[in-house]
Each structure stands twice: as structure tokens, then as C-alpha cells.
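J.: give the three-dimensional model of this entry:
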Amino acid sequence: MQRHYLSIDIGGTAIKSALIDHSGNIFKTAKTATPTTANAFLAILGQLVRDHPDVRAVCVSVPGIVNHHSGQVKFTGALGFMGEFNLADYLKKIAQLPVYVGNDANCATLAEMWLGNLRGLNSGAVVTLGTSVGGGLMINGQLFMGPHFRAGEISAIVNNHDHADIHESTVGASTSAVKMIKAVATACGLPDVKDGRRAFVEINNHNPRAWDIFAAFCRRVAVLLVNVQAVIDLERVLAGGGISAQPVVVTEIRHQFQLLQAGDRRLHDDIIMPDIQKAKFGNEANLLGALYGLLLQVDKGGFNEQ
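T.: Below you'll find the predicted structure:
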């Protein structure tokens, strides 16, 4: 029987795991709440590895700045309590197996490069719309991370030079899908401001109170894509995150991009709108991408498989 790989997707609220084969077929999944202390966090990861002694290797997707060569992670967001920590070394000592650790947005991009909607292209990006905005870049057919492993951190782009609060002037703060859903729910008097599905009922019905907020959000995404496209000139950009499952999201982002170009000759003449599509993979993206990152490292001789 073929031995599988253990893939782990660490998120701010949940840790997901799966057994995956060399072709990307997922056979077993599990999920547990993400702890809020370092000791509990490491204990859960350690136990997860110990519970799968027969796998070929361990691959991990994690939010933060990741040196994928060494496995050193500067944790961010809800996992900021971990500070800087070499997660690969920690898991290697337990598993006695090869371990790969990659940034979550980069893993989502790797999944699309391997088996998804960036496959076979020369350049592209994944833009994940959620609490903030995540990004991963593919240039010349390869994942581009930059010399400091920070390429694709598009949430840090400043898009309002005149805002008094520098944080609120960033893409991550101004282009939050979670904030958009909350604003729609509040404007429409919905009982649960976190209920994205109910909010999209109002959006898809073109309720003016919902649509105006949604269209403004898509315009901000389109402005972000114009800025990225002006620098990189990509073939395709994929929208990821939970809201990307709604067809109206990609449709309206395309529409807003076209409106921006129509409003300024330079945007029309100097910038080509990329092929904007929905990302193929949803909740499985980071699990698959972490495995592909490991397989690429094996191919490059980064470590020897057992």
C-alpha cells in the first residue's frame, strides 16, 4: 500500500490535516481548534505527527513570513503569540522525516500551479479575500517569494495616502471581505453580521443597500489588481477565499476593472486586464500546496525522502 504524506494547514481558528498521495488525492481529513498558547499549539502539532508514523513526509502551511529553506517562521495575525520559531526543526525531531513549511498564501498559489487554474501558465497570482488580503505570485512559471520571503504581501500596499491612520490606509484594512459582509448585514438589518451566505442573498438580489457596499468593495479589489498589473503584467489572477464561491464576485471585479480603465486613458492604454477567474481550490488549497512545495523541494535535492 502506498504511503501517504501528512499535510497540515494551520489557520488562526482551526488546524486542518489530511493524508494525500503523490498525485494530490486526499484520503483522510481532520480538524481541530487552533490553541491560543505556544505550549498547547506545539503539543497539538506534535501529537498530530506522532499519530501518523507511517507517512513519507510532513508538509505544513502556516500564516506568517516563512523561510521555506530553513523552516523558520515569523508568525503573524492570530498566531503572533508564537513569535519567531523554527517549526520545521521542531517537527523533524518528532517525525524523523522530511518536513516542509510554507506560507499559507504561497501554498494556495502552489496548489493552483500544480493542479489548478494557474497550471501551464507563465505568470499569475492568487489573491485571497478574507479577513485581510493574501497574495501569492507566480513569475516565469515559478513561485516568486523574493529575497526576504515577503513577495506577495499585498495587504501592506498603501492605497489611501491621505488617511490619518496608516493601518486603515492599507489594502489589508480597507479591502477586507469580512468587513464588507458585516457592513452589508448591518445595512440590511440581518440578525447575524457574520453570515456571509445571507449577506450574499441580498447582494445577488441587488438590494441597493447591499449592492452599493459590495460594488465599492469590488472596486477596491480592482484598484489593487490595477496596481499589481501595472508592476508585473500577469496573465491571470485568481480570486480565492470563501466569498470567491459566489460567481458575482469575479463578475463584479472584472466589471469594476473595466470601469477603471474606461475612466482614464492611461489605465486603458498602459495596462492589460488579466484573465480574472475564481481559484479552483477552496478549503483544500493550502493542504495541496504544502505538499507540492515539499515535492518541489525534493526534486531540487532539498532533502532526501525516506
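
J.: from now on I want contacts and neighbour counts done on CA atoms only, so please keep to that.
T.: OK.

J.: quick one: the strands in the protein?
T.: Assigned by DSSP state E, the chain shows strands spanning 5-10, 14-20, 26-33, 58-62, 64-67, 72-75, 84-86, 99-103, 124-129, 133-139, 142-144, 236-240, 275-278.

J.: just put those in TSV and tack on distance to residue 112 and mean neighbour count.
T.: Supplementary listing: these in TSV, determined by distance: least, CA to CA, whole Å; neighbours: other CA atoms under 10 Å:
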stretch	distance to residue 112	mean neighbour count
strand 5-10	16	26
strand 14-20	16	20
strand 26-33	16	13
strand 58-62	15	28
strand 64-67	19	22
strand 72-75	23	20
strand 84-86	27	15
strand 99-103	15	29
strand 124-129	8	27
strand 133-139	10	24
strand 142-144	11	17
strand 236-240	9	24
strand 275-278	11	19
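
J.: now the other sequence, so there's something to compare against:
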Amino acid sequence: MPKYLTIDVGGTNIKYAVMTEEAEILEKGEYPTPRTNLDDFLASLKELYEKYRGQVEAVAMSAPGRIDATTSYFYTSGALGYISGINLGDKVKSFIDVPFSVENDAKAAALAELWKGSMRGVSTGSVIVIGTGIGGAVIVDGKLHRGATFAAGEYSCLPMHLDRPYDGTNWAKQNGVYGLLGIYAEKIGEDKAALDGRILFSRANAGEKEAIEAIEEFCRGLVIGIWSLQVVLDCEKIAIGGGISKQPLLMEILNRELDEDIARIKDRVPFSRPEVVLCQFGNDANMIGALYHYLYELNA
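T.: Alright, predicted model coming up:
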């Protein structure tokens, strides 16, 4: 049975799993992402690969950044700036002796959902991954659309104001996790640094008024962003991923806000309300999509 080493490079941790060609996870783990320099990052990959040398057919990675998934070149690399301007495939050849591939993390998540998850059979749609920023992916004609420069779906940079030059006030600042925590911190007069998503949702699930109001305000921002995507893409379905998407209360409030807003504006706009669902694969999505990219896009 062929086995594959899949790796998901995150800003905090690097997750990895050994999978079959049907994405069955045989073994998985994680370790802290080196934040220092490229050499330390490569050394960590070498150490990981040595554990599985001779046991896997290929290494399939997902990572942040604008990436040419056909060549493994990183135009940008998100929080891990030391990979920018680097062909990672060339760098790992000296210690990885099997085929290597890499895909953008949000695009990999979308591939997983298209392959075996919530977006299976969808012709036109999008995946929105809520984290520190807002990752995304565009699906057109049932396939991942990367764009002319591999930047399609970089939703973090979506401007929130059209009445002045772009100043960095974007969707990530408003609707990334820290945007939500900022709304809540202002309502209760606490330091945002002392809060996290678990604290907020535990209080909201316990019925705290301010916590629920913060999530409602946050979701209204998500609704505006979703309408912006609808004008361009006309999605039939949108899947929401990221850690906080696992909270049933978030999806409940988001869908309620979508229903209320489309009822208010439906006679004035040409777009319709898409079905908005939860991504199926959670923390494993990026690795599953990275495997799909290697098996069925590079080697189809």
C-alpha cells in the first residue's frame, strides 16, 4: 500500500501525517514552526523526513503564501517571510529523495473539500478559512481557480472601504480571529491580549450578553464580505473553515445574519444567498488537499 508524508506548515505549528492514497491517516503529529530563519526551517523538514525515509512515495506540503504550485516557488510566504522568493522544491532536493510538492494552505483546504468533503460536486463556490487572517479559495467549473498570478482567494486583503485609497484596512483585520477578540475586548473593557477564542465562546455559550453581541457584530462583517464575493463569483455554496468555525454558535449566528440581510436587500441586488456550510475536515484539510494536489493535479 503506497504511503505519503503530508505536511501542513502553519505560523505556530507544523502538522504532519502519513496517509494512504485515499487520505486515510495512519499516523500524525506536530511540532513548533521555526520562526528564526530558512536554515532552521529546512533542518526541521530534514529531521521529519528522516523518520519516514524509505517508507513514503512522496512528500506533499501545504503552506501560507502566494505559491506557484507547479514549480514550488514562493512569491510570498505569509508570516514565514524567510521562504519568500525561494523555490522550496530546489531547497529540499538535497535531503528529500522522493517527489515533493507544495500548495497554498487555503487552496489545499479547498481541494480537500472538493475531493471528499463539503464542496464535493459544487460547480461554483468558495472556501473561507478564518484564522489570524482570512484564507480563501475560488472554485469555478468544479475546479480550483488559482488566478493569473496564483493570488485568487487571498481574501485577507479585501478592502473594507471603497471611499479612500487602500490603507491596510482589510477583511483580515476586521474578520480575522483578532478582529473578533477586539470587538469583545472593547465591549467588556478587558485587554485583548488576555483573551482567546475559547474564552469568548465559552462565555457566549453560557449566555453572556456581551460575548453573543460580539459574535453577532463579527458575523455582520462576514456577511458584508460574503456579499462582496457573491457579486463577483455568484457562489452556490461557501464552506467556512478555521478553528472558530467549529463553534456551532458561530455558524448559527452567521446563517441567521445572512438570512436577515438577504431578506432586507433581495429586491435591490442581483445576487442570491449561497448555502453556507462548515468545512468537513477541520485541521486535517490542508494535508488532505496537499495530497490531492500531488496525486491528481501534478500526476493526473
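
J.: mean per-residue distance, the lengthiest helix in structure 1 versus structure 2.
T.: Looking across structure 1 with DSSP state H, the single longest helix is helix 208-232. Following the fit onto structure 2, the mean deviation recorded for helix 208-232 of structure 1 is 1.0 Å by mean CA distance after the TM-score superposition for structure 1.

J.: the residue most central in space within structure 1 and residue 265 of structure 1: what is the separation?
T.: Nearest to the geometric centre of structure 1 sits residue 105, at 3.3 Å (CA atoms, centre = their mean). Per CA to CA, to the nearest Å, residue 105 of structure 1 is found 33 Å from residue 265 of structure 1.

J.: again with residue 6 of structure 1
T.: Relative to residue 265 of structure 1, and taking CA to CA, residue 6 of structure 1 is found at 51 Å.

J.: before we move on, what about residue 174 of structure 1?
T.: Distance of residue 174 of structure 1 to residue 265 of structure 1, computed by CA to CA: 26 Å.

J.: with residue 46 of structure 1 instead?
T.: 56 Å.

J.: higher neighbour count, these two?
T.: Using other CA atoms under 10 Å, the more surrounded residue of residue 46 of structure 1 and residue 265 is residue 46, with 17 against 11.

J.: my guess is the more buried one meets residue 91, correct?
T.: Yes. With contacts counted by CA atoms under 8 Å, residue 46 of structure 1 reaches residue 91, the gap being 6.8 Å.

J.: what residues are shared contacts of the two?
T.: Both residue 46 of structure 1 and residue 91 lack any common contact, where contact means CA atoms under 8 Å, 6 or more residues apart in numbering.

J.: thinking again about what came up before, helices and strands around the longest helix of structure 1, which ones?
T.: Applying 3 or more CA pairs under 8 Å, 6 or more residues apart in numbering; DSSP states H and E, we find helix 208-232 of structure 1 packed against helix 177-187, helix 196-204, helix 247-263.

J.: just the angle between the first one and helix 196-204, please?
T.: The reference is to helix 177-187 of structure 1. If you take axes from the mean of the first three to the mean of the last three CA atoms, to 10 degrees, helix 177-187 of structure 1 sits at 70 degrees to helix 196-204.

J.: and helix 177-187 of structure 1 against structure 2, how far off on average?
T.: Mean for helix 177-187 of structure 1 is 3.3 Å (mean CA distance after the TM-score superposition for structure 1).

J.: pull the residues that contact that helix.
T.: 129-132, 191-196, 198-199, 209-210, 213-214, 217, 243.

J.: off-centre distance for that helix?
T.: Using CA atoms, centre = their mean, to the nearest Å, the mean C-alpha position of helix 177-187 of structure 1 is found 21 Å from that of the whole chain.

J.: please identify the buried residues of it?
T.: Neighbour-count burial for helix 177-187 of structure 1 flags 177, 178, 179, 180, 181, 182, 183, 184, 185, 186 (criterion: 16 or more other CA atoms under 10 Å).
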